[in-house]
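Chemist: take this sequence and fold it.
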Amino acid sequence: MGKDDRQLIQTILDLKKEKNVYIIAHYYQRESIQDIADFVGDSYSMAVAAQKSPSNTILVAGVDFMAESAAILCPDKTVLSPEPLATCPMANSISAADVLDYKEQHPDSIIVSYVNTPAEIKAVSDICCTSSNAERIIKRFPPEANICFLPDQNLAVNVANRIGRRLDYFTSACPIHAQVTEEDLDAKLQAHPEAMVAVHPECIPEVVSKADYCGSTAGIINFVLNSSAKKFIIATECGVMHAINKANADKKLYLAAEELICPNMKSITLEKILYSIEQMQTVITVPENIRVGAAMALEKMIIYSS
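Modeler: Have a look, this model is predicted:
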């Protein structure tokens, strides 16, 4: 890290203290951004951290639906996004009209909406979930209940396979996780046969079937840190490497594929965070008629997960 970067970081730290700004960052953020954050976590823990924020101003270093979730759960707080154009292609693949059309055709179905969705999708859902709690939440519903899970088809199939029940799902996938192939994993295992394999459930089922552990971003980190093994093949966005290395440098990590980098997450920079705090921009708001329904789905998720 150069002198200019250290000065920039110190300026941000001083300014966020002066303005009482609480920074929440996702594990997929740049290393320097994880280091200056007050809280770093996966999408579920970010939502909880927003609710528990000690400050009236929250800066969310993550893609747009993460900032929206904070605004939905904390209507009395100011929520800032340092890069409002940072988005999620999977989240944007479905519309509220798609959900309403499905509900019209299946009026008795329960809509379980992945937190990786825009606010208007959450507002027409019965409950939200994340990769860390999807299985637990779906198990809360009667076995005979018809459930539609959206929008990640791989997460839906992997959860359905694990708990042994059928789920309807929307055809869409994370472009980062879905690119990991069996061939990628086999090649890494051939090069590192003693390594344990930890994958995200947004990966394709064929990759998940070869994993020693499948779970959320935070779950993968905890699995690696709590394991006695020394080598791991990781199938999720490369940002998790930083959290693992900070906690325990004695682990050797290998990405399952070469380019597991989310360009939207990485579009947030220290310079953008500084500008956001200086100018108090961009403030993220959700129309109240959408926020109320979305908040019910998110709060129900938190209750069902506790």
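Chemist: from now on I want contacts and neighbour counts done on CA atoms only, so please keep to that.
Modeler: Noted.
Chemist: for the stretch 201-306 of the chain, which segments count as helices?
Modeler: Here the stretch 201-306 of the chain has its helices, by DSSP state H, counting those that start in this stretch, at 205-208, 217-226, 240-247, 270-279, 288-305.
Chemist: typed the wrong thing, it's the stretch 1-150 of the chain
Modeler: Taking DSSP H, counting those that start in this stretch as the test, the helices found in the stretch 1-150 of the chain are 3-19, 31-36, 43-52, 64-73, 96-105, 119-123, 134-139.
Chemist: list the buried residues in the second one.
Modeler: The one in question is helix 31-36. For helix 31-36, the neighbour count (16 or more other Cα atoms under 10 Å) marks I33, Q34, D35, I36 as buried.
Chemist: tell me who's in contact with the last one.
Modeler: Okay, so that is I36. For I36, the contacting residues are I9, L13, I23, by Cα atoms under 8 Å, 6 or more residues apart in numbering.
Chemist: neighbours around the first one, how many?
Modeler: I9 has 20 neighbours, counted by other Cα atoms under 10 Å.
Chemist: next: the one 10 residues further on.
Modeler: Using other Cα under 10 Å, the number of residues around K19 comes to 14.
Chemist: please give the structure of this sequence too, so both can be compared:
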Amino acid sequence: MTDSAPEAVNPVVPRPQTPHRDLLQLEVLPDEAQLRADIERLRKERNAVIIAHNYQRPEVQEIADFVGDSLGLSRQAAKTDADVIVFAGVHFMAETAAILNPEKTVLLPDLRAGCSLADTVTAQGIRDWKAQNPGGLVVTYVNTTADVKAESDYCVTSGNAVQVVQSLPEGVPVLFAPDRFLAAHVIRETGRAMDVWDGACHVHEAIRPEDVQGQQAAYPDAELLIHPECGCSSRILGAIPELQLYSTEGMIHRAKASPAQAFIVVTETGMVTRLEHDVPDKTFIPVSRTACCEYMKMITLENIRDALVNLEPRVTVPADIRALALKPIERMLAIG
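Modeler: You can find the predicted model right below:
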């Protein structure tokens, strides 16, 4: 038996494909000038105000009526006469605006814009602490959900946490929640013993002392502006005990007053945009390009425009939760 020669194999050539355009989820890139024009028109038609946090995208900060920290934006929300509040921030901030303005329409352009810090504490956790500490006081960072605020005695921001804690009666147990790094700053400044919730912002926690030291080596004449939420703050203070920590608004005041011409900004990168706008004659260097909150950056010109068109997504707070949560916010605003 002899082997036969192998048969020739003809390559299989696929037929030309006709694109199925209906399967392609393509969107035309938005025209920024048109988006801005649409937002300006809709802002007037809706009698809307746009308030933006310091960590928002540069183009969002630029079109906002007000840009500020949590305390400043809470104050703006409390006194606005607009019918619609568009909150360029994250969910707990829009909730705070809704608590202060139950009769107004509060919009959060992207409901996915949450907060890793707010997610570390629950209302049940606060209730459990209060059950173990009758008569104790709960001080919560404003970076918390409405139901957590409803279980609290006082709210604070990084700008007034020291002042609020200093106002509390001595000898009373205090729970400070949820940011352990801000709590450490308050304890250093006040000497007050407190129970501290073990929470942190994922962006601030990830900023390392090595990041700060690397920028100091690259910019030896630059002054440090460090936010008290930063996980690196204790070690940096160990090396520079006279260093002051600053809220985001405090950073602006310090940059204006300081003789330094350059600053290393140790917080979320969006703060560089605000500083460059308010102090244009000085130089601001982000501590790390990766210190970026993906939740804050979910707000865009496009979804702000869409929110004004549709008056959605709307953020509301149930009346019973609102009534309880309003008290610690009002106490915070009354103290400063």
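Chemist: if we can go back for a sec, tell me which of the helices of the stretch 1-150 of the first structure lies nearest to T285 of the first structure.
Modeler: Of all those, helix 64-73 sits nearest to T285 of the first structure, with 6.1 Å by Cα to Cα.
Chemist: contacts for the closest one?
Modeler: Helix 64-73 of the first structure has contacts (Cα under 8 Å, 6+ apart) with 43, 46-47, 50-51, 59-61, 77-81, 84-88, 91, 115-119, 284-286, 291-292, 294-295, 298-299.
Chemist: ok, of those, which come out buried?
Modeler: Buried, going by 16+ other Cα under 10 Å: 43, 46-47, 50-51, 59-61, 77-81, 84, 86-88, 91, 115-119, 284-286, 291-292, 294-295, 298-299, out of the contacts of helix 64-73 of the first structure.
Chemist: circling back to that earlier point, take the helices of the stretch 1-150 of the first structure and write them to CSV, including distance to N222 of the first structure.
Modeler: Listed next are the helices of the stretch 1-150 of the first structure as CSV, based on distance: least, Cα to Cα, whole Å:
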stretch, distance to N222 of the first structure
helix 3-19, 28
helix 31-36, 17
helix 43-52, 14
helix 64-73, 22
helix 96-105, 34
helix 119-123, 28
helix 134-139, 18
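Chemist: enumerate every residue touching the aligned residue in the first structure for L108 of the second structure.
Modeler: With TM-score structural alignment as the criterion, L108 of the second structure lines up with S81 in the first structure. By Cα under 8 Å, 6+ apart, S81 of the first structure lies in contact with L59, V60, A61, G62, D64, A67, S276, Q281, T282, V283, I284.
Chemist: what of Y22 of the first structure?
Modeler: Neighbouring residues of Y22 of the first structure by Cα under 8 Å, 6+ apart: K16, A37, D38, S53, P54, S55, T57, I58, L59.
Chemist: residue in the second structure matching the last one?
Modeler: Spelled out, it's L59 of the first structure. That one, L59 of the first structure, aligns with V86 by TM-score structural alignment.
Chemist: strands along the stretch 101-250 of the second structure, start to end?
Modeler: With strands called from DSSP state E, counting those that start in this stretch, the stretch 101-250 of the second structure shows them at 105-107, 137-141, 154-156, 174-177, 195-196, 223-226.
Chemist: mind putting those strands into a markdown table with distance to R274 of the second structure?
Modeler: What follows is these, written out as a markdown table (distance: least, Cα to Cα, whole Å):
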| stretch | distance to R274 of the second structure |
| --- | --- |
| strand 105-107 | 23 |
| strand 137-141 | 22 |
| strand 154-156 | 22 |
| strand 174-177 | 27 |
| strand 195-196 | 31 |
| strand 223-226 | 13 |
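Chemist: please report how far the equivalent of Q29 of the first structure over in the second structure lies from K104 of the second structure.
Modeler: Counting by TM-score structural alignment, Q29 of the first structure corresponds to Q56 in the second structure. For Q56 of the second structure, the distance to K104 of the second structure equals 23 Å [Cα to Cα, to the nearest Å].
Chemist: show me the residues around N116 of the first structure that make contact.
Modeler: F65, M66, C88, M90, A91, T130, P151.
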